[in-house]
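Engineer: I would like to see how this sequence folds:
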Amino acid sequence: MDKNQLIINTYKQMKSKIFAVTLAVFTASCNQAKQTDSTVTKTQIITENNQQANEGYELMKTNCYVCHNPKAASHDDLIAPPFKAVKTQYANAYNTKTDFVNAIVNWVQNPVEEKALMRGAVNKFKVMPKLPLPKQNLEKIAAYIYENDVEEPVWLQVQMKEMQGKGMGKKTGKMDKN
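Structural biologist: Here you go, the predicted structure:
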């Protein structure tokens, strides 16, 4: 083998090694970028969910607690049922988030006695007034109620047990399966 042939062979070997190293570095950097993108995406989703929950809670507090006040001293001090009772009734009737949210939104947009899910509440408090809130806000409130533990008056558990004794609360829905 002459000297030129040796140089050419050495050059080809070096070229192959450089290519292999470059390919390995490139592949590793792509994988790192994918992991970073995935982490950022998960973080963004968690942040967005927290923001939506906070927004739903604030909308509920501002627009609904006037009547559905969880701080009422007793059941007799209420002008509407507490949201814990609302959540329990609707969760018993609707097993998916979509159905739950749609049912709440439909009721608030068009509350008529014939469509009432909570007959006892309608008998005690009458039908709630129709609220002029945008549908998007109602959906945020209903989603918040579905996804979170809502404030519960201290006396509510005793009241609910009394209602079960009268045939209400059959323990068949999502809330009772947790």
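Engineer: only C-alpha atoms from now on, for both contacts and neighbour counts.
Structural biologist: Fine.
Engineer: just give me the longest helix of this structure.
Structural biologist: Criterion DSSP state H: the longest helix present in the chain is helix 3-63.
Engineer: so after it, what's the next helix or strand?
Structural biologist: Downstream of helix 3-63, the first helix or strand assigned by DSSP states H and E is helix 83-93.
Engineer: second chain to compare with the first, below:
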Amino acid sequence: MLRNLIIFIFCLFYLTSCGDTGKSSKEVSKPLNASISEINKEGLFLLKKHCYICHSPISDSHDSILAPPMAAVKMRYQRRYKNKEDFIEGMVKWSVDPKKEEGIMRGAIDRFGPMPKQDFKSEDLFKIARYIYENELEEPEWFAAHAQEMHGQQ
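Structural biologist: I've put the predicted structure just below:
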């Protein structure tokens, strides 16, 4: 009986302490500052987990990227969609079913092709798009010069 209790306690301890980083998801997704809402905390966590794999803010040059940096995506979507709701809806719609003919980033689509279809939860996409709309994003060092050269913007 004592042996079973010890095994049970050990298993309980093991199950509650397992994880990739040793931290709970709430600890991993802590905001950069306390003013970021709970949804924005989740949006940042999801952005880093799912989007920055291809849309990395860290790259040596425009020639070494797999997809446009998210700062470029945000810039283009802001030019197309003038309010928050349309911006979020446009990003989510594209992310759910990225079709070449419906893409708004013509240069990126010509260079990289349309984004591969992903299996994202729609609520996660809304959190990511909201975070992107409401916050400044990290940019590669070369991005400002590229944006100025290609689009006349910084």
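Engineer: TM-score for these two?
Structural biologist: The TM-score (TM-score structural alignment, normalised by the length of the second structure) is 0.74; 121 aligned residues with a CA RMSD of 1.7 Å.
Engineer: quick revisit: from the chain's centroid, how far away is the longest helix of the first structure?
Structural biologist: Relative to its parent chain, helix 3-63 of the first structure has a centroid offset of 29 Å by CA atoms, centre = their mean, to the nearest Å.
Engineer: what of stretch 147-156 of the first structure?
Structural biologist: That offset, for stretch 147-156 of the first structure, works out to 17 Å (CA atoms, centre = their mean).
Engineer: what do you get for stretch 122-140 of the first structure?
Structural biologist: That offset, for stretch 122-140 of the first structure, works out to 20 Å (CA atoms, centre = their mean).
Engineer: same thing with stretch 2-14 of the second structure?
Structural biologist: The answer for stretch 2-14 of the second structure is 40 Å, by CA atoms, centre = their mean.
Engineer: now swap in stretch 47-66 of the first structure and tell me
Structural biologist: That offset, for stretch 47-66 of the first structure, works out to 11 Å (CA atoms, centre = their mean).
Engineer: then stretch 79-88 of the first structure?
Structural biologist: That offset, for stretch 79-88 of the first structure, works out to 18 Å (CA atoms, centre = their mean).
Engineer: and it, which stretch of the second structure?
Structural biologist: Using TM-score structural alignment, stretch 79-88 of the first structure lines up with residues 66-75 of the second structure.
Engineer: can you list the buried residues in the matching stretch?
Structural biologist: 67-74 (16 or more other CA atoms under 10 Å).
Engineer: just put those residues in JSON lines and tack on distance to Ile104 of the second structure.
Structural biologist: JSON lines is the format used below for these (distance: CA to CA, whole Å):
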{"residue": "Ala67", "distance to Ile104 of the second structure": "14"}
{"residue": "Pro68", "distance to Ile104 of the second structure": "13"}
{"residue": "Pro69", "distance to Ile104 of the second structure": "15"}
{"residue": "Met70", "distance to Ile104 of the second structure": "14"}
{"residue": "Ala71", "distance to Ile104 of the second structure": "15"}
{"residue": "Ala72", "distance to Ile104 of the second structure": "12"}
{"residue": "Val73", "distance to Ile104 of the second structure": "9"}
{"residue": "Lys74", "distance to Ile104 of the second structure": "11"}
